[in-house]
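Chemist: no sequence for this one, just the structure:
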């Protein structure tokens, strides 16, 4: 079954927890997760946070106990171009608004309205129950107010906009240089408004965004979610 993604969620493969983290799943739930957001579907285990620094601390804790986050993946093309590509191995950071924030080939992400969720495997999640913390309701996701882009360095995680957004901004900057308004004061007001609008959009996500990783298309999304608390 899929697991709910709340604000900024760290998703870990259960198999890696059982074989690596001290105390297995019991230790992970009781020691590692510092709040009441734990949930699992038996394949994925999650912990959610409102602030990027807390995400960074949690990921660091997991790494200190043997779980692997981003590991270099080399191929001939990358070596020729001098690039170092990293892929999420045991755990991945997932943003409620934008999905996986790291290059990850073992997780799927979907949304239905304000509800975000992820799952592992090729089987469609349609009609399957949604694993979530006991206190969670769909309304909680609608009113979620978290920080998706501030205090990043304090948490050891880097934010980056999607490549298409970066290209659009670059094109806009080029146009503004070629056709700059004569009235600098008016130009300043326009830039301030544009920046505010861009900030309001909030279209950013944590970590290194893998352009090759596509979020699932519209036809793959859950059509009927049945929220349930995680079995004790």
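Modeler: Cool, got the structure. Please read these numbers as outputs of a predicted model, since none were measured by experiment. Numbering: from 1, shown residues only.

Chemist: switch to C-alpha atoms for all contacts and neighbour counts from now on
Modeler: Noted.

Chemist: now the strands for the chain?
Modeler: 3-5, 8-13, 39-40, 44-49, 70-73, 85-88, 91-95, 99-100, 108-112, 115-119, 129-132, 159-161, 204-206, 226-229 (DSSP state E).

Chemist: what's the closest of those to residue 184?
Modeler: Across those, residue 184 has its closest neighbour in strand 159-161 (28.3 Å, CA to CA).

Chemist: on that earlier part again, which stretch among the strands of the chain comes nearest residue 173?
Modeler: Minimum separation from residue 173 across those (CA to CA) falls at strand 159-161, 16.0 Å.

Chemist: Can you tell me the closest non-neighbouring residue to the residue nearest the centre of the chain?
Modeler: For the chain, the residue lying nearest the average C-alpha position, counting by CA atoms, centre = their mean, turns out to be residue 94 (2.0 Å). Of all residues not flanking residue 94 in the chain, residue 100 sits nearest, at 4.2 Å (CA to CA, 6 or more residues apart in numbering).

Chemist: Please compare the first structure with the one that follows:
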């Protein structure tokens, strides 16, 4: 089943969490730094808005026993997680996921899913014909907003930091928007 890949996502193999993360699944869930987690039972996605927060989470995952961009493939044959950009897809080589833009009603949603089968030809490979979609609790496609980096300075005005969120005024939508600070 696809998991949402909005903004910058760290996508972790659930079996790696069970095998290598100190304290296993329960401890992993307790230590997630924000409410963006979703899972299909095979992959676990945690989303971030800023690359420095992604790096902090990568460092945390590695300190808890997971492997990323390993130099010695003899220890573990594959990475336990991958960073996925909602526009470009996986930021490093990863042979165990597929990424694509999926139709979700009238919208297109970036998502990835576990696929370890034989890849025949080009295009997206799906393990099943019917796809359900995993997203964070209370997420809707109306929450989707992509802004080109060059628009940020002209469209958004920083207002304040409140309860772990940076609050900006969106001059186009005429409303406050919130970005997690962690």
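Modeler: Here it is on my side, so go on. Note that the structure is a prediction, hence the values are computed from the model and not measured.

Chemist: Quick check: TM-score for this pair?
Modeler: Put the two chains on top of each other and the TM-score (TM-score structural alignment, normalised by the length of structure 2) is 0.67; 135 aligned residues with a CA RMSD of 2.4 Å.

Chemist: still on that earlier bit, I'd like to know how many residues surround the residue nearest to residue 94 of structure 1.
Modeler: 30 (other CA atoms under 10 Å).

Chemist: I'd like to know how far it sits from residue 33 of structure 1.
Modeler: As judged by CA to CA, to the nearest Å, residue 100 of structure 1 and residue 33 of structure 1 stand 20 Å apart.

Chemist: Next, work out how far apart the equivalent of the residue nearest to residue 94 of structure 1 over in structure 2 and residue 82 of structure 2 are.
Modeler: In structure 2, the residue paired with residue 100 of structure 1 is residue 90, using TM-score structural alignment. Per CA to CA, residue 90 of structure 2 is found 7 Å from residue 82 of structure 2.

Chemist: which residues does residue 97 of structure 2 contact?
Modeler: Contact analysis of residue 97 of structure 2 by CA atoms under 8 Å, 6 or more residues apart in numbering lists 112-116.

Chemist: From the residues you listed, pick the one nearest residue 42 of structure 2.
Modeler: residue 114 (6.9 Å).

Chemist: my read: that closest one touches residue 42, true?
Modeler: Yes - Residue 114 of structure 2 lies in contact with residue 42 (CA atoms under 8 Å); the separation is 6.9 Å.

Chemist: Could you tell me which of the contacts of residue 97 of structure 2 count as buried?
Modeler: 112-115 (16 or more other CA atoms under 10 Å).

Chemist: just checking, residue 70 of structure 2 touches residue 79?
Modeler: Yes - the pair residue 70 of structure 2 / residue 79 is scored as a contact, 6.8 Å apart, by CA under 8 Å.

Chemist: quick check: longest helix of structure 2.
Modeler: helix 51-63 (DSSP state H).

Chemist: Report all helices and strands that that one contacts.
Modeler: Helix 51-63 of structure 2 sits against strand 8-13, with contacts defined as 3 or more CA pairs under 8 Å, 6 or more residues apart in numbering; DSSP states H and E.

Chemist: Thanks a lot, catch you later.
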